[in-house]
Each structure stands twice: as structure tokens, then as C-alpha cells.
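Novice: Sharing a model that was predicted from the sequence below.
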Amino acid sequence: MKVLFIVGDEYEDIELLYPFYRVIEEGFTPVIAGKEKGSKITGKHGYSVVADISFKEVNPEDYLALVIPGGRGPERIRTLPEVKEITRKFFELKKPVAAICHGPQILISAGVIKGKKVTSVASIKDDVIAAGGEYVDSPVVEDENLISSRHPGDLPYFASTLIKVLKKK
């Protein structure tokens, strides 16, 4: 019952930590993936986490869901082939994918956003639309296996929706 978090440097600290701890509270095991196993990944506000696994080691079939926190992290890792492949595979398997704030940048780079209803931080709204997504300005948007939210203020809606979906698995 593992939940994968893909994380890049300068992630938005609370957008990782809030759902990370909620997942634990509900009895699931969060796993942090980074560029290298054991590497320290530092958030925008100075909190650090250690990668449990490298992106190259991830097998999406081993996880219930994928969580993509925002901040600058998605921008830093969105072009990595393994990050795009992980994301595509979660969509192929129809497993839940939860992206908040700048997280949809990874969805855009992975080519999985076309035709999906999605929300994000306002500054990437045009990117979402250009990639074929239908932008919805709402605290949380669910479309099939995709859960998305706009910013840290939406975290209660984001996390509760993620937990609701995980409990159905």
C-alpha cells in the first residue's frame, strides 16, 4: 500500500509534507523518488527529505498512486525521461495521480494532460490549455484518475480527495 511522491529540488515544502503525513496517518506508506537514491532534496523553504528510491528504480506497478507536489521542483525534473515515463505509466495503468500547483508541468511534459479537466497555479494556466487540458479554477478537480489543486491554500481539499480515492483501492 505504497504511494509514490516524485520530488525535485525547490519543491513547495507544505505541498509535499501535508499529503505525505496524511498518507501515513491513513495507513499507507509514502515513498519519495528523486534523481538518486539517498540524495537530499531541499524545498523552497528549507525543509529537506531524502529520496527512498531513484526515478530510474521506480516500477509504477508497485504503487497505489502518484503524488506530484508543486513549487519549482516539477520544473527541475519535468524533462527527465524517467519522470515522464513514470507519469505516463500511472496513466496507462489508470492509477490515481495527484498534482498540485506547478505539478501539472510534469503532466504536460509527459503528454498526458490532453482532454483532461485540471487545475493548477494560475501562472501555468496557459500552459495547461496549450497542452490540451481543460483548465478549471477550483480548489480541487477530479477527472478520471487525475486529482489536481491550485496552491497550498487548497491542500485540505487536495489531501482529503487523495485519501478518499486511496481508500477505494
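Specialist: That came through, no problem. Keep in mind that what you see is a predicted model, and the values were worked out from it rather than measured. Residues are numbered from 1 along each chain as shown.

Novice: For the rest of this, base every contact and every neighbour count on C-alpha atoms.
Specialist: Fine.

Novice: which ones are touching the residue nearest in space to the middle of the chain?
Specialist: Residue closest to the average C-alpha location in the chain (CA atoms, centre = their mean): Ile68, at 1.3 Å. Applying CA atoms under 8 Å, 6 or more residues apart in numbering, we find Ile68 in contact with 5-7, 16, 74, 97-100, 103-104.

Novice: so which of those comes closest to Lys164?
Specialist: The nearest member of the contacts of Ile68 to Lys164, counting by CA to CA, is Ala98 at 12.0 Å.

Novice: That closest one belongs to a strand, doesn't it?
Specialist: Yes. According to DSSP: H, G, I helix; E, B strand; the rest coil, Ala98 belongs to a strand.

Novice: quick one: contacts for it?
Specialist: 65-68, 146-148, 158, 162.

Novice: Quick one: which of these is the most crowded by neighbours?
Specialist: For these, the largest number of neighbours (other CA atoms under 10 Å) sits with Ser148, at 31 neighbours.

Novice: If any of the contacts of Ile68 are buried, give me the ChimeraX selection for them.
Specialist: To isolate the buried members of those in ChimeraX, using 16 or more other CA atoms under 10 Å:
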select :5,6,7,16,74,97,98,99,100,103,104
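
Novice: put this beside the first:
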Amino acid sequence: MATILMITGDFVEDYENMVPFQALMAMGHQVDAVCPGKSAGENIATAIHDFEGDQTYTEKRGHNFTLNANFDSVEAEDYDALYIPGGRSPEYLRLNTQVIGLIQNFFAAGKPIASICHGVQLLTAAGVIEGKKVSAYPACQPEVEAAGAEFVHIEMDQAITDSNLVTAPAWPAHPAMLSQFVKLFK
């Protein structure tokens, strides 16, 4: 079974954080959830994003999520794959040079990486998606294209794989994204 690193943070999208975390563990994989500046046993706040007929998603306070590993001790070499949830946490996590370095190390090693929704903000900041076909929440299209990737419009419940990278627009895509992601594990 694979050992997966999940980089998360305050106001991550609740479903995009909790559902893959639990589903991957239910499949027998080890998932280490980390957040810069926090340790195992500490909580992050989540946000619930929903599609209720407005021009964009709505946001409500979600659950507390307990981290199970320490960010300061993770090394890309210790993991088989990387999962990046969306929500609002990627917009500030992309400012952390250690987070960016971890992502770059996963890409350099060719390890499987999954990103959903606004998680692509971490990939664009890391400069690792040039030439790739990528999906994300539609509002992220300008960032994806500025990073030299092709933004692929797919339904909210679909995902796309380009070599070692699986991306999806939002939490309705969990079944497709997780299915494609675990197929990449060696």
C-alpha cells in the first residue's frame, strides 16, 4: 500500500480534505495530513463550499480536522504520492517556500500527485505544470494558463490524468479523481 502526504491548512474545503483522507485510508493506504506551523494532534478549520445556483460557490464554516503528522518532519522521499485539497488554504500555503519545495520534489521524482479545485494554486506557484493538461475550479483557469498549462473544461464530477498528475474541478469528482489517482500507485 502507498504512503501519501496530504498538505492542508485552515479553511481547506471540508469534503476535499476529509473524504479523500478517509477513503484512501479505507483502501489501506497511509495518509499523513500536515499543515505548516501546526503539529500532529492540532486542528485546522475547514470550510464547506457548495453549488447552490449562484454565480460562484457559497462558503460555510465546516468541521475541525485533526492533523496526524508534523509538517516540519516530512520529506518527499518518505512518501509514494502527494494529495493537495482545495478551498482557501492553497492561496496562503503557496507563499510557504517549504510547501513549494515539497511539491517540486514530488514532481522531480515523478511521483503520483492529485490536486482538486483550488489546490492547483500550489501547483502553479511551484512552477510544475507547464505543458500539462490540468483541470481545477473554473475560476483558476487564468492561473493555470499563466503557468503554461492547458486548462481542460470538464464536468464537476470528472477528473483528468496527465502522466503522474490527476486534477479535478471540485469535490463532486472524488470518485473519478481517487480512482485515477490510485491507478498511478506502483
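Specialist: Sure, I can see it. What you see is a predicted model; the values in this text were computed from it and never measured.

Novice: still on that earlier bit, tell me which of the contacts of Ala98 of the first structure is nearest to Lys125 of the first structure?
Specialist: Nearest to Lys125 of the first structure among these is Ser148, at 12.5 Å by CA to CA.

Novice: Which position in the second structure pairs with the closest one?
Specialist: Matched by TM-score structural alignment, Ser148 of the first structure corresponds to Thr167 in the second structure.

Novice: Could you pull out the helices in the first structure for me?
Specialist: With helices called from DSSP state H, the first structure shows them at 13-25, 73-77, 81-92, 104-110, 125-130, 155-168.

Novice: What is the last one packed up against?
Specialist: Packing partners of helix 155-168 of the first structure (3 or more CA pairs under 8 Å, 6 or more residues apart in numbering; DSSP states H and E): helix 13-25, strand 97-100, strand 146-149.

Novice: Among these, single out whichever gets nearest to Arg78 of the first structure.
Specialist: Taking those one by one with CA to CA, strand 97-100 is closest: 12.8 Å.

Novice: so which of the contacts of Ala98 of the first structure comes closest to Lys35 of the first structure?
Specialist: For the contacts of Ala98 of the first structure, the nearest to Lys35 of the first structure is Ile68 (14.4 Å; CA to CA).

Novice: how far away is the spatially closest residue to the closest one that is not a sequence neighbour from Gln105 of the first structure?
Specialist: Closest residue to Ile68 of the first structure apart from its sequence neighbours, by CA to CA, 6 or more residues apart in numbering: Ala99 at 4.6 Å. In this view, Ala99 of the first structure and Gln105 of the first structure are 9 Å apart by CA to CA, to the nearest Å.

Novice: thought Ala110 of the first structure was touching Phe90?
Specialist: No. Between Ala110 of the first structure and Phe90 there is no contact under CA atoms under 8 Å: 10.9 Å.

Novice: and the gap between the match of Ser148 of the first structure and Leu95 of the second structure?
Specialist: For Thr167 of the second structure relative to Leu95 of the second structure (CA to CA), the value is 21 Å.

Novice: same check, this time on Lys183 of the second structure
Specialist: From Lys183 of the second structure to Leu95 of the second structure the distance is 31 Å (CA to CA).

Novice: Settle it for me: which of those two has more neighbours?
Specialist: Using other CA under 10 Å as the criterion, Lys183 of the second structure and Leu95 rank with Leu95 on top: 13 against 9.

Novice: Mind telling me what the more buried one corresponds to in the first structure?
Specialist: For Leu95 of the second structure, the aligned position in the first structure is Thr79, judged by TM-score structural alignment.

Novice: pretty sure that match contacts Ser109?
Specialist: Yes. Using CA under 8 Å, Thr79 of the first structure makes contact with Ser109 at a distance of 6.7 Å.

Novice: residues in contact with Leu152 of the first structure?
Specialist: Not quite, residue 152 of the first structure is Pro, not Leu. 14-15, 101.

Novice: Kindly report the same for Met177 of the second structure.
Specialist: Contacts of Met177 of the second structure by CA under 8 Å, 6+ apart are 114, 158-160, 166-168.

Novice: Return the closest of these with respect to Leu102 of the second structure.
Specialist: Distances from Leu102 of the second structure to the contacts of Met177 of the second structure, taken by CA to CA, are shortest for Ala114, at 13.9 Å.

Novice: Against Ile154 of the second structure, how distant is the closest one?
Specialist: Ala114 of the second structure is 16 Å from Ile154 of the second structure, where distance means CA to CA.
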